[in-house]
Structures are given as structure tokens and as C-alpha cells.
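Visitor: below: sequence and its predicted model.
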Amino acid sequence: MSVLQNDLPRPIIDELVRAALLEDLGRAGDVTSQACLPAGARAEAVIRARVPGTIAGLPLAEAAFRQIGDGLAFHAAITDGHRVQPGDVVARIAGPALLLLSAERVALNFLTHLSGIATATQTYADAIAHTSAKVTCTRKTLPGLRAVQKYAVRKGGGSNHRFGLDDAILIKDNHIAVCGGVVEAVRAAKAYAGHLMAIEIEVDTLDQFALILALPDAERPDVVMLDNMPPETLAKGVAMNQEAGGKPVILEASGGITLETIAGVAESGVDYISSGWLTSSAPSLDLGLDIDID
């Protein structure tokens, strides 16, 4: 197996891939390959891109071919984050045909899904490259896949929002409703949080934002999310932030972000643009695995 450059801990990769292989193999393994393939058959396979995109998930594909059994050699032609064109070779696999075919779908499922996320993120990032804004993801991830989906966002040129409910405070509209207002919610969070825990609050109107900016620096949250606001309203929010005095808060825009709207949102001057679509709905990247028999 080749050593791939990635920033995902191997235990995370191996646990996800093992669960996927167990799900696919069921109780008897790949009965189609067992029934049809000649004993001892060997094969070579090539994974190629069929469309343009950005690759992510090679460490998981490698793990699928590694965990299925001994004897397969996996060689990545590129590393995650690499942009490909139709026909580009992504990886080569060689060894026992039974093992290769038994792991093929699990490997491709991870690779096409994560490459789709990386490609969507790269497309968004390219659209706002002329600004200082950054694309970030959300917690709208598939159960069990958050770590690898957020990894794919990074490989596509985006950044990661919080990973879960426990690593940052994000006060949303329902929290505000129960607390009685934005100021009350922020003050409660400030009283609870330790010095290493960031606080973000979501506001729906610039009037709510004005209440936040009226607070002393020590009482302000670290980040304010301007939710579902058009670019012209966002630009007003950016101006308010700069003119309020004291230390400006970090501004994040969210809500209904698309490829058609993201440039206008970024040009408003916000710092971050969050999109749940990147991890919840980005289409898989079309990659194919073709086999040549020895």
C-alpha cells in the first residue's frame, strides 16, 4: 500500500471503512465474485475521473482495499485536494480479483461522495477568490460521516465550522426565543463559557445586530451570523460592525447560499460564508474503476 498524505487519523478511517465493508459483505461475503471468478484469478484496476473535479477520500479507498484481505497493492496517482480532468488516473490497484471486486464499491462510495463535496467546495471557493471571505461548512452532515465530510471540505479549499454541539457555543433563534432576547442569550453564554470556548450568535435582523454591537467588547460574542440576508443588507451589517467602535466581531453569512449568489454575498465584506448544502446535498463526483485481467 502507498502512503497517502492526509490529515485524518488512521483509526477514524479504519473504523468507518470496516463498518462499510461489514455492511456490504453481509454474512457470506461477495457471493457473485466467489461464484464467477476462476480460482486464483488476478486483476489490475484503474480508477479514473470521468468529469472535472477535486479529489478527496483516497485514504478511505486505500483502507477498503487494505482491509478486505492480504495481497492487494494500491497506488495513488495523486493526493487528496488535486484537481482532475476527464481521463485522469486517480489510483491503480492490483492483486487477487476476488478481493479487488469485493472492496470496489465501498472504496468508490467513499471516494465519489467525498470528492463530490471537495468539488462543490472548490467551486464555491473559486467563485469568491477575489474577496477575503472564506467558505465554511455546517453540522448538516450524514450521521457517522462528519469527520470525513468536513475533511473533504478542507481538501476543496474550505474551512470547518464547529464539529459538534460541544466544541463551540452557537446561539440560534430558538435559543434566543427561550432566553428572551439576543443580549440575554449572549450574557448567559458568556457566564458559562470557559476562556477557550468561542461564542457565536445568529441574528435575523440588523436591529438585533445593533443590540450586540452596543455591548462592551468584553460582553460581545466572537462571531455573529447574519442569517438569510441579501447582499445589500449584509453590506450594511459590515458597515455597522466597522463603525460601532471597539473590536469588530467576525461576521458569517448563511442561508440559501448558491453558486449564483455566493459572489455577491462575499463582496458584501463578510468574513465567512457557511453552507450546509456542501455536506448534505453536493452530488457525487463521477469516478470509474475499470479492470484488466492478467
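Guide: Arrived safely, thanks for sending. What you see is a predicted model; the values in this text were computed from it and never measured.

Visitor: when you work out contacts or count neighbours from here on, use the C-alpha atoms and nothing else.
Guide: OK.

Visitor: let me see the contact set for the nearest residue to P248 once chain neighbours are set aside.
Guide: Distance criterion C-alpha to C-alpha, 6 or more residues apart in numbering; nearest residue to P248, sequence neighbours excluded, is N241 at 5.6 Å. Residues near N241 by C-alpha atoms under 8 Å, 6 or more residues apart in numbering: 213, 248-249.

Visitor: also V51?
Guide: Going by C-alpha under 8 Å, 6+ apart, the list of residues near V51 reads 84-87, 285-287.

Visitor: again, only this time at 10 Å
Guide: 84-88, 285-287 (C-alpha atoms under 10 Å, 6 or more residues apart in numbering).

Visitor: show me where the stretch 151-294 of the chain has helices.
Guide: Remark: helices of the stretch 151-294 of the chain, listed N- to C-terminal, are 173-179, 182-192, 206-213, 231-243, 262-267, 277-280; assignment by DSSP state H, counting those that start in this stretch.

Visitor: can you say which of those helices is nearest to A118?
Guide: Nearest to A118, of all those, is helix 277-280, at 8.4 Å by C-alpha to C-alpha.

Visitor: ok, and for that closest one, which residues are buried?
Guide: Within helix 277-280, the residues that qualify as buried by neighbour count (16 or more other C-alpha atoms under 10 Å) are 277-280.

Visitor: same check on stretch 85-96?
Guide: Of the residues in stretch 85-96, those buried by neighbour count under the rule 16+ other C-alpha under 10 Å are 88-96.

Visitor: of the residues you listed, closest to G116?
Guide: Each of the buried residues of stretch 85-96 was checked against G116 using C-alpha to C-alpha; the closest is V90, at 14.3 Å.

Visitor: related to what we said a few turns ago, out of the helices of the stretch 151-294 of the chain, nearest to H113?
Guide: Nearest of the helices of the stretch 151-294 of the chain (C-alpha to C-alpha): helix 277-280, 9.4 Å.

Visitor: run through who's touching that closest one.
Guide: Contacts of helix 277-280 (C-alpha under 10 Å, 6+ apart): 113-114, 116-121, 124, 135-142, 145-146, 148-150, 152-153, 158, 255-258, 283.

Visitor: among the residues you listed, which ones are in helices?
Guide: Per DSSP state H, helices hold the following members of the contacts of helix 277-280: 113-114, 116-121, 124, 146, 148-150, 152-153.

Visitor: please compare the first structure with the one that follows:
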Amino acid sequence: MTVFISDEEISKFIQEDVPYFDLTTLALGIAEKKGKITYHTRHETVACGTEEAARVLEKCGAKVTTLVPSGSLLSDGELMLEAEGAAGTLHTAWKVSLNLLEYMSGVATRTNKLVTLARRENPNITVAITRKIFPGTKSLSVKAVLAGGAHLHRLGLSETVLVFKQHLVFMGGLSEFLHQLEALKIECKEKKIGIEVDNEAQAFEVAEAGVDMVQFDKIPANDLTKTVSNLKAKYPSLQIAAAGGINGENVREYAATGVDILVTTWPYFGKPADIQAKMHTLDIVV
């Protein structure tokens, strides 16, 4: 899985934790001893960040000997990553690499759970994860979402036309937006036009006007089922998305409504994966 994460980012991750040197390893006099570090799962995990963790280890001077690709579904106790090198090198890379593995694998594992549950109800549904991430972590978050089998709702404001109530405040309301819709479609010929709606009446109004997608926000799944059926009957090519509060507990219910897309932030908020990092000496002990 290829997501561009620059050498500068990798170096920054290391420098945040090791601004100059590892004082403890140096003071103990063990920096030059030979060893290896292993990373094992402690529960079923979708691996993610192994490539970035390996780059951290290599930048610090270690040699990676085993790497399980991001996106791999692992059982409890499986080896994800292994590297050899001097003890000073391994300790310098230890926590940074583990943090990458645990946080990215945590997001990937929750994403995979969401996609798996949704597709049990609707095999053709798309699960799209929002850009509501902690600032500075976009490249890592994007990779974790893709590793978990989902898509990105919007990578940024520059790529899609998605109209919210906040936009309509400055336009004079929905009626003025509809008045300008044809001009907008001419202006943005390469892009589909989507709009967030509050209810079925608004959805029919904008669908009739020719939008490509409607996004329902915080509509209960029970209410959405009939609305989706009615819209699909009249506008079969209309894409319908549901957003707001979709999580691991209710995702199957929302997937069963017949919507095309589930939009959620849920995978970003939860515990990191639990991964065991263990040091081993390779020095001969007499």
C-alpha cells in the first residue's frame, strides 16, 4: 500500500522523541551491544504503519528482517515487524516505531470492523471516513483508513463540491442555491455536486434540480429507510449518503437503509492497537 510519507516526516517523528541522543542507553554503556527488536500483536489486528516503523528503524541504523505489509489481518500473537542492530539504535527507534504501529493499526482495525459489518448488510456500500483528524497526522490517518478497507470522504476542501447549510447562509438559502445550480455545474464540469439535506422534502427538491448526491446528517436509520426507497424509485442514479453518529454499534442498521455511502469519523476515536515490543540480545553470553 503506497501513501506518500516524506523522509522529512519520518525524521521529524524521530527528532520529537530523540532531539539529540538516548541518555539512558549511553549512560548504561550498552549502546554498542548487538540485539534485535520484535513487534507482536496482542489481539486480532489489521496491521498498519509497518513500513513507516521500518523506515524509523532504518533511519536510526537498524536492519529490518521481517515486515508484514499494512492491510494484513493478523491474529493474536503474530509477528508484525522485526529488526536487528546495536542496542543504542534499537532503543532510539523503539518508542517512535511502536507509537506509529499502535495508533495506525488501531485506526485500521476499527475501520476494518466498520467495513465488514456494513457489507454484511449491503455488499455494495461504500464506507467513507472524514478528514476530522488530529492536525499534523493526515498522511498517517489516510494510510490507516485505506489499510482498513474504507475510502476517504474528502481529502480536503480543494477536491469536491459539497454544499452545507453554512454555505447557504451566505447565499440566501436553498432556493438561491438551486437558482445557481446550473451555473455551478458549468463552472465545475469535472466535479459532481453534493449537498447536505435535513429531510426528505429537501432531498426531493435538490434531486429534481439535478444534484448528483444528497447527504443526510443525523437522520435516524428507521426514518431513512423509507426516504431512501422513495428517492431511489424516482431518481435511481442519485447517490445517497448518510452521516452523523455512525459507529460500530449502528453501522449495520444504517447500511440496511439502502444508502450508497456511509460517512463517519468513528475509526479515529478509540484505543490504539495493543502491540508488544520486545528487545532481545544477540551478544554471545559466556
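Guide: Perfect, I can see it now. For clarity, every value in this text was computed on a predicted model and none was experimentally measured.

Visitor: where does the TM-score land?
Guide: Here the superposed chains carry a TM-score of 0.91, computed using TM-score structural alignment, normalised by the length of the second structure; 278 aligned residues with a C-alpha RMSD of 1.8 Å.

Visitor: about what we covered before: what does the residue nearest to P248 of the first structure correspond to in the second structure?
Guide: If you follow N241 of the first structure across to the second structure using TM-score structural alignment, you land on L231.

Visitor: one more: D222 of the first structure?
Guide: Under the alignment (TM-score structural alignment), D222 of the first structure maps onto D212 of the second structure.

Visitor: what's the neighbour count on its match?
Guide: Residues lying near D212 of the second structure (other C-alpha atoms under 10 Å) number 17.

Visitor: quick one: contacts for it?
Guide: Contact analysis of D212 of the second structure by C-alpha under 10 Å, 6+ apart lists 191-195, 206, 235, 237-240.

Visitor: over to D223 of the second structure?
Guide: D223 of the second structure makes contact with 199-200, 257 under the criterion C-alpha under 10 Å, 6+ apart.

Visitor: go through those and say which is closest to T65 of the second structure.
Guide: Looking across those and measuring by C-alpha to C-alpha, the closest to T65 of the second structure is T257, at 47.1 Å.

Visitor: give me the nearest residue to the closest one, chain neighbours excluded.
Guide: Using C-alpha to C-alpha, 6+ apart and skipping the chain neighbours, the partner closest in space to T257 of the second structure is T225 (4.3 Å).

Visitor: pretty sure the one you found is touching F216, no?
Guide: No: with contact defined as C-alpha atoms under 10 Å, T225 of the second structure does not reach F216; the gap is 11.7 Å.

Visitor: ranges for the helices of the stretch 1-150 of the second structure?
Guide: Counting by DSSP H, counting those that start in this stretch, residue ranges of the helices within the stretch 1-150 of the second structure are 7-17, 23-28, 50-59, 87-121, 138-147.

Visitor: just give me the neighbour total for the aligned residue in the second structure for T112 of the first structure.
Guide: Residue pairing (TM-score structural alignment): T112 of the first structure is matched to E102 of the second structure. For E102 of the second structure, the number of neighbouring residues by other C-alpha under 10 Å comes to 23.

Visitor: from K185 of the second structure, how far off is E102 of the second structure?
Guide: Taking C-alpha to C-alpha, to the nearest Å as the measure, E102 of the second structure falls 43 Å from K185 of the second structure.

Visitor: just N112 of the second structure next, same as before
Guide: Between N112 of the second structure and K185 of the second structure the distance is 35 Å, computed by C-alpha to C-alpha.

Visitor: residue contacts, the aligned residue in the first structure for A207 of the second structure?
Guide: Alignment note: A207 of the second structure maps to L213 in the first structure; criterion TM-score structural alignment. For L213 of the first structure, the residues meeting the contact criterion (C-alpha under 10 Å, 6+ apart) are 207, 219-221, 224, 240-249.

Visitor: do N250 of the second structure as well
Guide: The contact partners of N250 of the second structure, by C-alpha under 10 Å, 6+ apart, come to 114, 117-118, 221.

Visitor: measure stretch 32-51 of the second structure end to end?
Guide: According to C-alpha to C-alpha, stretch 32-51 of the second structure extends 25 Å from its N-terminal end residue to its C-terminal end residue.

Visitor: how about that stretch: buried residues?
Guide: With burial defined by 16+ other C-alpha under 10 Å, the residues of stretch 32-51 of the second structure counted as buried are 34-42, 45-51.

Visitor: ok, stretch 61-79 of the first structure next?
Guide: Buried-residue list, stretch 61-79 of the first structure, by 16+ other C-alpha under 10 Å: 61-66, 68, 72-79.

Visitor: buried sites along stretch 139-151 of the second structure?
Guide: Neighbour counts over stretch 139-151 of the second structure (16+ other C-alpha under 10 Å) mark 140-151 as buried.

Visitor: between these, which is nearest D7 of the second structure?
Guide: The nearest one, if we look at those relative to D7 of the second structure and count by C-alpha to C-alpha, is L140, at 13.3 Å.

Visitor: do you know how far the residue nearest to P248 of the first structure is from L98 of the first structure?
Guide: Relative to L98 of the first structure, N241 of the first structure is positioned 61 Å away (criterion: C-alpha to C-alpha).

Visitor: repeat for L226 of the first structure
Guide: If you measure L226 of the first structure against L98 of the first structure using C-alpha to C-alpha, the figure is 53 Å.

Visitor: neighbour-wise, which of those two wins?
Guide: More neighbours surround L226 than the other of L226 of the first structure and L98, with 26 against 23 (other C-alpha under 10 Å).

Visitor: rewinding a little: please pick the buried ones from the contacts of L213 of the first structure.
Guide: In the contacts of L213 of the first structure, burial by neighbour count holds for 219-221, 224, 240-241, 248-249, counting by 16+ other C-alpha under 10 Å.
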